[in-house]
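Visitor: Dropping a prediction and its sequence here:
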Amino acid sequence: MTVSESAERDAPAPTPAAAPEPDGRRPVRWVARTLLAAAGGFVMFLAFPGWDLSTLAVLGPAALSLATRGVRFRLGLWLGLVHGLAFFTPLLSWTGIYVGSFPWLALSVTEALYVALLGGALALTARMRAWPLWAAALWVADEALRGRWPFGGFPWGRLAFSQAEGPFTALAAWGGAPLVSFAVALTGTSLAAAVLALSRAWRDSSEPERRAGSLRAAALAVVAALAVPVVGTLAALPLAGGSLTEGGPTRTVAVVQGNVPRAGLDFNEQRRAVLDNHVSRTQELAAQVAAGEVAQPDLVVWPENSSDIDPYLNADAAAAIDRAARAIDAPILVGAVVSGPGRFISNTAIVWDPVTGPGQTYTKRHPVPMAEYVPYRSFFRFFSDKVDLVRADFAAGDRVGTLDMAGTTVGDVICFEVAYDGLVQDVVAGGASMLVIQTNNATFGFSDESPQQLAMSRLRAVEFGRSVVVASTSGISAVIAPDGSVVRSSDLFVPATFVEDIAQRDQTTVAARVGAWPEWVLTALGVGAVLAVVVPAVRRRGAGSTRGTSRVEEGRTTKGRA
């Protein structure tokens, strides 16, 4: 007998919603389930950067599976909502640092609504055979939906992003972030199955045969829960190690974190000071090169918003960048805000050559809604006038961020784009031999946003077998090896520069080759499980309604004959 069959055999029958339990325990159990769901959400939050207790991530799926076991769909929705609020409210607290609590809470509630759907789906599928498998697939399906809709989605807080290091991390190279999320969820749901089996064994203490069966089921569930991280650990063996210089010809890369005068929403009012900071730090680096203290870089990376003055229109800004490029004698990847097209502005990376000036560009393809553009502005202004802090909407770019620099192909993504699988996948497929993430974290202060984003960059390094360079205006800037280890990093709100030799790799991981297929397959498994429950139920209801109507019509006919 399998774990799921044993669970199905001994699971209690659902209590009708309109019929409270005679002993009055139903309200108590409702409260207990709610508390369990909330505890699971908060414990899952502790797995993410800021607390970095990554092992606790498995307890989130475990707790929600236990809370939704044997309940109706509507109660599952409630429990999922509670779980989501307990998770997202603290996780996304950095979104309200300078704009107040309303945008933060609105985003947290919106994200929690997706988890509410997950809770309902878990309640529907809890009695199926192999339910831990379907439950884990539903976690992936829920993250896939949340990361795509609406306005392109917001995939922050995926289970995978809590696993920058640990036994699940290497699975990213085989199936991307979705496979890591699935592994974390499957471990958690298997633990939940073990708890249920042990609970049955306790109840069956007076029936030796049933108790022995429950104990066997519990043992199998524990083995399943342990097997997943073991597989993840073994999956790391054939992957790239922590060396920056192995795997291809090297380029010497410099990262410049110029810093900002102060944190906050008035970052854009300091734009000349920010540009000057990056120019000064680059000139200081050039002096170190001339003194033989550091190696001559082949290319230099500046962060997003390092020049919020359009260098195409402002000759002074262009001259300042020229001075920096000539001083360091290497092309600089400049993060700039550029006017156009039309009434829009663009978040653009510019390859600035010391001889020829501005060259290739990449424009951010996924501007952040409510932060870089405001859809339906008049509607959202009804809720908060903070939308007008976005004075001009950013346009979305239409080309992949592969840029030629110093004889190599750099794959550039900007800020939150690192959270989107497809945007990073595209640059690797386009031939990128190293990844660059340009970001500006100044508007989030000394919060967990920067460490959370760094964790995503570390997972991407493993996923695609590439070294990753993170350049931030105010931190955390970093150089990450292909195994996800951080080789160099800066602190928040301090100037920093560092130079590293980085191998330009052309090997491709399995995840890079298969793309989004693991996510689609796992999503199909989860959705299929829900349909396997819902479709027969709808048919039974329809058949019952038809039989009821037939009996009524038959009664009318008999009465008429009488």
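Guide: Here it is on my side, so go on.
Visitor: Only C-alpha atoms from now on, for both contacts and neighbour counts.
Guide: Noted.
Visitor: Ser190 in helix, strand or coil?
Guide: Here Ser190 takes the helix state, with states given by DSSP: H, G, I helix; E, B strand; the rest coil.
Visitor: Give the burial count for Ala320, as a bare number.
Guide: By other Cα atoms under 10 Å, the residues close to Ala320 number 17.
Visitor: In terms of secondary structure, what does the longest helix seen in the chain contact?
Guide: Ranked by number of residues, the top helix in the chain under DSSP state H is helix 517-561. Contact here means 3 or more Cα pairs under 8 Å, 6 or more residues apart in numbering; DSSP states H and E; on that basis helix 517-561 packs against helix 101-125, helix 131-146, helix 172-203.
Visitor: Name the residues that touch the first one?
Guide: Just to be clear, that refers to helix 101-125. Taking contacts as Cα atoms under 8 Å, 6 or more residues apart in numbering, the residues outside helix 101-125 that touch it are 64-65, 68-85, 88-89, 92-96, 131, 134-135, 138-139, 142, 146, 384, 529-530, 533-534.
Visitor: Just the buried residues of it, please?
Guide: Across helix 101-125, burial judged by 16 or more other Cα atoms under 10 Å covers 103-105, 107-125.
Visitor: That helix to helix 131-146, inter-axis angle?
Guide: Interaxial angle, helix 101-125 versus helix 131-146 (axes from the mean of the first three to the mean of the last three Cα atoms, to 10 degrees): 150 degrees.
Visitor: just the angle between helix 101-125 and helix 517-561, please?
Guide: An angle of 60 degrees separates the directions of helix 101-125 and helix 517-561 when computed by the same axes, to 10 degrees.
Visitor: and if you look at the second one?
Guide: Relative orientation of helix 131-146 and helix 517-561, computed by the same axes, to 10 degrees: 100 degrees.
Visitor: elements contacting helix 131-146?
Guide: If you count contacts as 3+ Cα pairs under 8 Å, 6+ apart, helix 131-146 packs onto helix 101-125, helix 172-203, helix 517-561.
Visitor: So what's the gap between the first one and the chain middle?
Guide: Its chain's C-alpha centre and that of helix 101-125 lie 15 Å apart, by Cα atoms, centre = their mean, to the nearest Å.
Visitor: Same question for stretch 352-365.
Guide: Distance, stretch centre to chain centre, for stretch 352-365: 29 Å (Cα atoms, centre = their mean).
Visitor: Pasting the second one now:
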Amino acid sequence: MAQRTVPDSERAPGVTGARAPWPARAGRAARPAAAVAGGVLLYLAFPPTGLWFLTPIGVALLMLAVAGLPARRAALLGLLGGAAFLLPGLAWVRPIGTDAWLVLVAVECLFFGAMSAGLARVWRLPGRPLWAAALWVAQEWIRGLVPVGGFPWMRAAFSQGHSPFTPYAALGGAPLVSFAVALCGALLATAAVAAARAARRREPLRRAARPAAALAAGALAVPLLALAVPVPGSAGARTVRIGIVQGDVPGTGMGFLGDQPAVVLGNHARVTHELARAVRAGRLPAPQLVVWPENASDIDPYRSAEAHRVIDDAAADIGVPVLVGAVVRVGGDHRATRGVVWDPARGPGAYYDKQKLVPFGEYVPFRELFARFDPRVELVGPDSLPGTRPGALRVGPVTVGAVGCYEVAFDGVVRDTVRAGGTPLVVQTNNATYAFTGLPDQQLAMSQLRAVEHGRAVVTAATTGVSAYVDPTGQVRWRTAEKVADSTVVEVPVRTGQTLATRLGALPEWTLVLAAALALAAASRPRRPAAPAGDSVDSVPPAESEGEDR
């Protein structure tokens, strides 16, 4: 039988005896273009654009960009794709400073570079879509841990606030949603490689289409299978009426408090009085509790008699307990971001101190070091101290699950709050620095995913928006605009059952991370020498014939 050697023009750069997944005529710009396009599509999949269906396509392009490359080159393309994704995706950091934005993006891109180096290696293994998707989850897991406590923003799952992939959250939380999305993308990438290989071999159309079609069908099956996942709704559940207050602030950006922090407290008290009048006039139903946002009072109501009086008057007027977001002094030189249950008769009672604090926002790591280079460190003020217990607070007739704004991105904080008995979940947030930047919508998508993950209604109260009510299916039932004062009363279900995701906890994530580690170990084992140039291309193992890193 006649045998054909592999021409040099068909070999992947840096790969011997194997065909590249990209045709030679595509040129050297093909892979960088794919990496950039993949990053841009990922950005567009996230709110505020919210084209969720672009996430698997973006993942596929990033994987195709690095398939079959040496690890170092794959890492460089991963950095490029990560930058195309995160530069616009994290542009909401710019009000703090362009330098802060660029440094954050640079740090986060390192994880994409490391993941891409790993992707290039596991691409040679049988079952590559599974290992590639597990590696994506591992990258998100590490990003959520380091540095300075992690930054789990822009996870693939958070682009799926309400999509066909979202029901997977009820089985394995955000990690399983990210896995499903990445698996869909990896299957699409593998289908593209199979189609390109068949085209280069000039196989008959029917034979050539078979493997690619099977892989594409697998990619389509991933979101369709999620339709079989039972997601708890609101039917039959006990309900509670919750008042939501959004008072707005006088300024924007870093100076959102203006020159008089008392204005912010006054705004929320005023809107609460307006809510009370609307209830008395019959325009709104009477709430059983009211939620104010984080930083509704930047004046410590324990120390300020005037702040105490203002909150007392508002709670007495509405006649039900108010969950007040306040910044309070603790000890001599520290503070806490606190949610305080304020009873209309007894005043302040139980409270929750935020556990996951914003680096360089609520505290400054290595303060003395950074203070030498950047005077903005002093704008943070005294460092906040993290709380030590979940935010399960009895407020009126229910035990709400209090969660701070930054904390909604952290799986463990939300899960522990639900396990402690919190239902519904209440997210108190202050997005005033980031108004109109896209961050409030990104945060709302996280609340949508958490609602499905734990089968809980989620109520968000924000200083400047977006305040919202999300039902247990992830559907947004009410929301505000940004930079307006607003309020309403919503009737939400009180569900006490636990989803499988709540019960399993971090087990699905650990399983996927372990799978990624084992795949990397297997891909790093020594391989047999490459076939001589005169050997048949058909003698090259299937994984090698698609251009793997040797």
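Guide: In hand now; what should we look at? Owing to the predicted nature of the structure, the values given are computational and were not obtained by experimental measurement.
Visitor: Just the buried residues of the contacts of helix 101-125 of structure 1.
Guide: In the contacts of helix 101-125 of structure 1, burial by neighbour count holds for 64-65, 68-85, 88-89, 92-95, 131, 134-135, 138-139, 142, 146, 529-530, 533, counting by 16+ other Cα under 10 Å.
Visitor: Just the ones in strands from the residues you listed, please.
Guide: Among these, no member falls in strands (criterion: DSSP state E).
Visitor: my read: Asp448 of structure 1 touches Gly50, true?
Guide: Yes - using Cα atoms under 8 Å, Asp448 of structure 1 is in contact with Gly50, at 5.4 Å.
Visitor: Compare those two (neighbour count), which wins?
Guide: The residue with more neighbours, out of Asp448 of structure 1 and Gly50 and counting by other Cα under 10 Å, is Asp448; that gives 18 against 15.
Visitor: Quick check: the aligned residue for the more buried one in structure 2?
Guide: Alignment note (TM-score structural alignment): Asp448 of structure 1 maps to Gly438 of structure 2.
Visitor: Next: Val115 of structure 1.
Guide: Correspondence of Val115 of structure 1 to structure 2, assessed by TM-score structural alignment: Phe112.
Visitor: What of Val338 of structure 1?
Guide: Structural alignment (TM-score structural alignment) places Val338 of structure 1 against Val328 in structure 2.
Visitor: Can you tell me the SS state at the residue nearest to its match when sequence neighbours are not counted?
Guide: Leaving out its chain neighbours, the residue that sits closest to Val328 of structure 2 by Cα to Cα, 6 or more residues apart in numbering is Asp300, at 4.6 Å. Secondary structure, three-state DSSP: Asp300 of structure 2 is coil.
Visitor: Surely Asp300 of structure 2 touches Ala307?
Guide: Yes - the pair formed by Asp300 of structure 2 and Ala307 meets the contact definition of Cα under 8 Å, at 7.2 Å.
Visitor: Now do the strands in structure 1.
Guide: With strands called from DSSP E, structure 1 shows them at 250-257, 299-301, 332-339, 345-353, 357-363, 402-405, 408-414, 434-439, 468-472, 478-480, 486-489, 496-503.
Visitor: got those as a markdown table, with mean neighbour count columns?
Guide: Supplementary listing: the strands of structure 1 in a markdown table, determined by neighbours: other Cα atoms under 10 Å:
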| stretch | mean neighbour count |
| --- | --- |
| strand 250-257 | 24 |
| strand 299-301 | 25 |
| strand 332-339 | 25 |
| strand 345-353 | 24 |
| strand 357-363 | 19 |
| strand 402-405 | 21 |
| strand 408-414 | 25 |
| strand 434-439 | 27 |
| strand 468-472 | 30 |
| strand 478-480 | 27 |
| strand 486-489 | 16 |
| strand 496-503 | 21 |
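Visitor: With respect to Met370 of structure 1, which of these lies nearest?
Guide: Distance to Met370 of structure 1, taken as Cα to Cα, is lowest for strand 345-353 among these, at 14.9 Å.
Visitor: average gap between that closest one and structure 2?
Guide: Strand 345-353 of structure 1 differs from its equivalent in structure 2 by a mean of 0.4 Å after superposition (mean Cα distance after the TM-score superposition for structure 1).
Visitor: that older thread, quick check: the spatially closest residue to the match of Asp448 of structure 1 that is not a sequence neighbour vs Val459 of structure 2, distance?
Guide: Spatial nearest neighbour of Gly438 of structure 2, excluding adjacent residues (Cα to Cα, 6+ apart): Pro48 at 5.4 Å. Plainly put, Pro48 of structure 2 is 19 Å away from Val459 of structure 2 if you go by Cα to Cα, to the nearest Å.
Visitor: With Arg11 of structure 2 instead?
Guide: Distance of Arg11 of structure 2 to Val459 of structure 2, given as Cα to Cα: 56 Å.
Visitor: Likewise for Ala315 of structure 2?
Guide: Using Cα to Cα, one obtains 19 Å as the distance from Ala315 of structure 2 to Val459 of structure 2.
Visitor: so where is stretch 163-183 of structure 2 in structure 1?
Guide: Counting by TM-score structural alignment, stretch 163-183 of structure 2 pairs with residues 166-186 of structure 1.
Visitor: re earlier: and the helices and strands packed on helix 517-561 of structure 1: which comes nearest Ala543 of structure 1?
Guide: Checking these against Ala543 of structure 1 by Cα to Cα gives helix 101-125 as the closest, at 20.3 Å.
Visitor: how many neighbours does Gln425 of structure 1 have?
Guide: When neighbours are counted by other Cα under 10 Å, Gln425 of structure 1 comes out with 23.
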